[in-house]
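Visitor: Any chance you can model this:
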Amino acid sequence: MIDWKAVGLKVGIEIHQQLETGKLFCGCSSDMKGEPEIMEVVRKQHPVPSELGYYDVSATYEELRNRRFHYSVVARESCLVELDEEPPHDINREALEAALLIAHYFHSWVFDEFHVMRKTITDGSNTGAFQRTIMISKGGYIDSATVDGDLRVSLEGINLEEDAANILWKKDGDVGYGLSRLGIPLVEIGTDVIEASPEAVAEVAKGIGLTLRATGRVKRGLGTIRQDINVSVRGGKRVEIKGAQDLRSMPAVIEGEAKRQLDLIELSRAGLAHAVKRNGAIIRIEGGAKYLSYPLGNSTLEQEIRDMETVFILPLSMEIEGDDVVIKLGEGIESKYSLVEERLKEILSGPSEETRAVVSGARTIYTRPLPGGARMYPETDVPPISRPSLDLGPVPPPYYVVVNELRHRFSLDQSSAEELYVSPLRLIAEKALKETHLPPAYVASVLMGTLKSLEREGVQVSLLADWQLLSILKLVDGGYPKEAVEGLLKLVSERRPSDEEQLKALADSLVGGEVDLQKIIGEVMERDAQLVKSKGMGAYGAVMGDVMRSVRGKVDGKKVSEEVKKALEKALSTSSGRS
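Guide: Down below sits the predicted model:
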């Protein structure tokens, strides 16, 4: 067990969350529905100096990889703005207002005027080799309940950005991108340094995600939120890890990076950086063999060497000759040989500032040097934007306080309470408690259980309006049979009544007129006479089930249960008297 305080673990979180609006600087859809491709554009990208004349190290590195980028252009979801062939349109006001609401939820200080900047990105994910970004606010915090106790984590601020294009394929050094995602507005939330256990950090990330969804202004589903983490230990360097999507594996990713840096710190003390010798396609690390596991296994040094084959797209093999490690490079251009040599010296000198990506489970791989400040410059196609005047209301309580209240009030487990917290159905549940006498647990079972079950069956529950759901719950409060609710929800989603009178008529048509419950029970008892005779009160379940199928939700189950028990007791009493 690692003592995280002793090793000086420091972690920062970056959350990138798509907003539920159209694209940020054009009128294209952000639905990503897989529209057909109308053409492909192929480009290469080259770094340019910043306003101060400096080249960003990550941009220079990407140029050495010498890659071509193929862009898939689709109808409705991309246009000349995405291709950087047309200036950006006016900013999407709905996206700007959503970003301001999110800043409000995180107690972040909003600027009076917003300036659009360009961030150099030459990995092909942006057609123009830059990403537009806007600083919306500074500071703020989130309160979280964690395994380390209650934490208040400060934020650096909140940015509104364009999302990048999504990778479709990779082949022989070329990369294919789709333009449907490029330009979708997202908020970037970065925390200050968190000095806590990896498990506590994951819980902070979870809290940020829940708070974002509680605003009701963000997209839901796979790929709509991405989490990056920055990790360092004492004596190490800041490493940004991209793609730490799974909160369950986040602690292992953090721990793995901390251990990797500790291993490299120890390795750097051997002075092997000066023992790297290259002769064409052969690289020798003199005296490095003892720092590999033998037979070749999974030491940090060996994994870093093997990863270079993937990173630089260059076949290599590794052998041990006496005390030396010999790396033989496959056929490739001279610049790639130099990249491998420089990367080796970097590894043997200790941890470096770099970007890595999660490749499987908790394992990460080097992708490029960590970008610096030289990649930011002003966007001159978009004028400054004044802060709109909005009434955002009071800041809600911390997410975990509300979740705990929901858990206890609606008798939910932790997972269901969190789901209700971020769901639009929470407002309906709250209204139902105020306007009906229904038990909270029943309200939750309809909104969290029945609706989900119907959706799995293919019923379009998303078409149900808030007022329709509330009206159905009010009908139940007025005596409408609970057993008929599922059928009524299906019917309402199909017929879509426009007012309460039409909905009531649908409810009446489903239940029908008066039901002769006693007659139905008598018929069932007569049909099941032998079962009742042999099992007595043990036949209750079978009789109850037959009666409920006959009344088809037209009578409340509680009343049916009471009458079936009375009928069974009477039949058994009569039978006993005769004997």
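Visitor: contacts, neighbours, all on C-alpha from now
Guide: OK.
Visitor: and M135, that one's in a strand?
Guide: Yes. Counting by DSSP: H, G, I helix; E, B strand; the rest coil, M135 falls inside a strand.
Visitor: Chain neighbours aside, what residue packs nearest to it?
Guide: Closest residue in space to M135, ignoring its immediate chain neighbours: N159 at 4.5 Å, by Cα to Cα, 6 or more residues apart in numbering.
Visitor: What about the one you found, how many residues nearby?
Guide: By other Cα atoms under 10 Å, 20 other residues sit near N159.
Visitor: go on, R260?
Guide: Applying other Cα under 10 Å, we find 21 residues neighbouring R260.
Visitor: Distance of the closest residue to it other than its chain neighbours relative to I365?
Guide: Using Cα to Cα, 6+ apart and skipping the chain neighbours, the partner closest in space to R260 is T300 (6.4 Å). Computed as Cα to Cα, to the nearest Å, the T300 to I365 distance reads 11 Å.
Visitor: Please give the structure of this sequence too, so both can be compared:
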Amino acid sequence: MDYEKLGLKVGLEIHQQLNTERKLFCHCPTILRDDEPDGEILRILRPTLSEVGEIDRAALLEARKGKKFLYQYYNDSTCLVELDEEPPHEPSEEALKIALEVALLMNMKPVDLAYVMRKIVIDGSNTSGFQRTIFLARDGYVETEDGKVRIESLCLEEDAARKVEEREGIVVYNLDRLGIPLVEISTAPDIKSPKMAKDVAKRIGEILRATGKVKRGIGTIRQDINISIKDGARVEIKGVSELNLIDKVVEYEVLRQVNLLKIRDELKSRGAYVIEEIYDVTDLFKECKSRIIKRAIERGGKVKAIILKKFSGLVGKEIQPGRRLGTEFSDRAKVIAGVGGIFHTDELPNYGITDEDVKKLRERLKAEEEDTIIIVADEEEKAIKALEAVIERAKEAIEGVPEETRRALDDGTTSYLRPLPGAARMYPETDIPPIYITEELINEIKSNLPELPEEKVERFIKEYKLSEELAKKMVLSYYVDLFEELCKEFKNIKPTLIAKTLEETLKEIRREGYNIENIKESHLRELFKALSEGKLAKEGIPEVLKGFCEMPEKEIDEILEIKGLKGLSREEVEKIIEEIIKENIEVVKEKKEKALGMLMGRAMAKLRGKADGKMVNEILRSKIKEFI
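Guide: Coordinates of the predicted model:
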């Protein structure tokens, strides 16, 4: 697609957890738990008027769902702040400094006085019904190969509670994640293509990792993407967790908006409109073979229907891969009313609904072939609520592209989440005084700014003699700081071997199915210490790492013993090599030095992990000369 002609504008909001000792507004640790919680509390959240006397439309929608929220807590790692039973404590100074460091690395201007704001969120992800956020810096930029992209703002805020499961009418959250500090970085809508969106996110991610003070792993960084095209609308897509998905999400959203505009034009040319009356057609479906409809009626539910005049053929039209306009209608019904889905005549007969069923339905409603009928079978209140949502979405289809917040799916497509929030969601936090950002603090941070990734790559090539490719991998690695520490501690080990172990060997054994999450930094230090002291040959590194994956509680000496990798002395290696030469003496006498390759293979089969390959080669060459 010609993105310039389409007037594509993209802005990113990047949320990154900070690796601090305590949470943002209390002194609880920033750890996630997988053990049983100590207790749980049940809450219902309701929207309130903002400072301007309005209720935010996104909050209002959440309240209408009527859900209850169950919060799991721990006595030793969550407190009354997370439970909203105690006012917040002073913000974490450590988190504040990290956030300001990130801001300065992106050429931003910190504020002099920072105010804590409340952002209304009543989807249950925060016990208080709002998220606390601190606006810290503005007017920065990052450089990309497509030019500068402005960074409009950087905020320091608390992460949300972790969703565990959803039961009938109850959403269960764990409070371990609630309050972990994160930075929210918002770009201007300067991004003009899907590839540029991915490149900008990658660049910001590199700057964040350069600090060495952000958390790593799945769920620690999340990207929200704001996308619009000419004649379309601004749509916010939440929760893109994979960098490699960003360009596809942008591409698919542009495709969706282009197709919705084509549908709009077709609907207008037909003179399409929506009849707002909801009809009860339960009696027509009493003998219907559809299991969904049969089950709904047996449970005392109703079958309700609406007519979309002159929509025929367009509700079933694909707008994203595998998603149609009818999917958009279904999303609204599911989110707002909690029904399982909808039926529409563009896809019938199907699902046990016959031609005869459709014919009777059209006759009852006096609907023409050019009309689309939408059907919902569920509890009467839910069915009506679902069809009211479909009516609203169908009206929006006639107008074009609705502004809304959508959820990113694993394949790059999106689904409806809620209306786009408005300004009515923000108001001041009354429990925390303003924070003074002094010139002395900024100067202190400026004097200790870390290297940017490209500077570190250049240094790694010069100082550690890494290849450019390996240097780039290492700079972006979770283990970058450990790499430098190990290089300084074990000067007799080549930095290239340390880097390849951390960046390549670990990934190789993970692909083999080993759980490398069991490997701690202490294990890696033990590994390289054993290597440095000659207890282990470099060929044994993969097996030792596998041993730590399987038996993380064991010491390295135990792993070496179990794996049969205890290093041999030179005398022991010489003895084994002499035996190998004697076993193959005829070949040695015939081929002389040319037998080295064959002998080396047989020697390493016996000595791999127990002796250094270089030493084995050296001894072999010497011993061959003795025997010939």
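Visitor: sorry, back to before: three-state assignment of the aligned residue in the second structure for the residue nearest to M135 of the first structure?
Guide: Structural alignment (TM-score structural alignment) places N159 of the first structure against C155 in the second structure. Assigned by three-state DSSP, the conformation of C155 of the second structure is strand.
Visitor: in the stretch 1-150 of the second structure, which spans are strands?
Guide: Under the criterion DSSP state E, counting those that start in this stretch, the stretch 1-150 of the second structure contains strands at 9-17, 39-43, 68-73, 109-110, 113-114, 116-120, 130-144, 147-158.
Visitor: Redo those strands as TSV? Include distance to E578 of the second structure.
Guide: As requested, those are arranged in TSV below (distance: least, Cα to Cα, whole Å):
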stretch	distance to E578 of the second structure
strand 9-17	58
strand 39-43	67
strand 68-73	65
strand 109-110	71
strand 113-114	75
strand 116-120	75
strand 130-144	60
strand 147-158	65
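Visitor: Out of these, which is closest to A611 of the second structure?
Guide: strand 9-17 (43.5 Å; Cα to Cα).
Visitor: I'd like to know how far F106 of the first structure sits from D143 of the first structure.
Guide: 9 Å.
Visitor: typo on my end, R226 of the first structure
Guide: From R226 of the first structure to D143 of the first structure the distance is 21 Å (Cα to Cα).
Visitor: what sits up against stretch 224-233 of the second structure?
Guide: 6-14, 189, 234-240, 250, 253-254, 257-258, 261, 400-403 (Cα atoms under 8 Å, 6 or more residues apart in numbering).
Visitor: whereabouts in the first structure does it align?
Guide: Counting by TM-score structural alignment, stretch 224-233 of the second structure corresponds to residues 228-237.
Visitor: and that stretch, how far from the chain's centre?
Guide: Offset of stretch 228-237 of the first structure from its chain centre (Cα atoms, centre = their mean, to the nearest Å): 23 Å.
Visitor: cool, stretch 153-165 of the second structure as well?
Guide: Distance, centroid of stretch 153-165 of the second structure to centroid of chain: 13 Å (Cα atoms, centre = their mean).
Visitor: Can you get me a residue count around the nearest residue to A333 of the second structure once chain neighbours are set aside?
Guide: Computed as Cα to Cα, 6+ apart, the closest residue to A333 of the second structure that is not its neighbour in sequence is A386, at 4.3 Å. For A386 of the second structure, the tally of surrounding residues (other Cα under 10 Å) stands at 30.
Visitor: ok, residues contacting the helix or strand hosting A386 of the second structure?
Guide: Per DSSP states H and E: A386 of the second structure is located in helix 380-399. Around helix 380-399 of the second structure, the neighbours that count as contacts under Cα under 8 Å, 6+ apart are 260, 263-265, 267-268, 272-274, 276, 278, 301-306, 308, 328-330, 332-334, 336-339, 374, 376-377, 402.
Visitor: Tell me the residue in the second structure aligned with A362 of the first structure.
Guide: Checking TM-score structural alignment: A362 of the first structure goes with G412.
Visitor: Nearest residue to that match in space, please, no chain neighbours.
Guide: V249 (4.6 Å).
Visitor: residue in the first structure matching the one you found?
Guide: So V249 of the second structure corresponds to V253, using TM-score structural alignment.
Visitor: so its match makes contact with S360?
Guide: No. Assessed by Cα atoms under 8 Å, V253 of the first structure is found out of contact with S360, at 10.0 Å.
Visitor: what about those two, which has more around it?
Guide: More crowded of V253 of the first structure and S360, by other Cα under 10 Å: V253, with 24 against 9.
Visitor: Wasn't the more buried one part of a helix?
Guide: Yes. Applying three-state DSSP, one finds V253 of the first structure inside a helix.
Visitor: Tell me which residues touch it, please.
Guide: V253 of the first structure neighbours (Cα under 8 Å, 6+ apart): A244, V358, G361, A362, R363, T364.
Visitor: returning to that earlier point: distance of the residue nearest to A333 of the second structure from G338 of the second structure?
Guide: Relative to G338 of the second structure, and taking Cα to Cα, A386 of the second structure is found at 8 Å.
Visitor: Any chance you could list what contacts stretch 48-68 of the first structure?
Guide: By Cα under 8 Å, 6+ apart, stretch 48-68 of the first structure touches 42-47, 120-123, 173-175, 312, 335-336, 368-377.
Visitor: rewinding a little: so what's the residue count around the residue nearest to R260 of the first structure?
Guide: When neighbours are counted by other Cα under 10 Å, T300 of the first structure comes out with 19.
Visitor: Then the one 4 residues further on?
Guide: Neighbours of E304 of the first structure under the rule other Cα under 10 Å: 18.
Visitor: what do we get in the second structure for it?
Guide: Checking with TM-score structural alignment, E304 of the first structure has E328 as its match.
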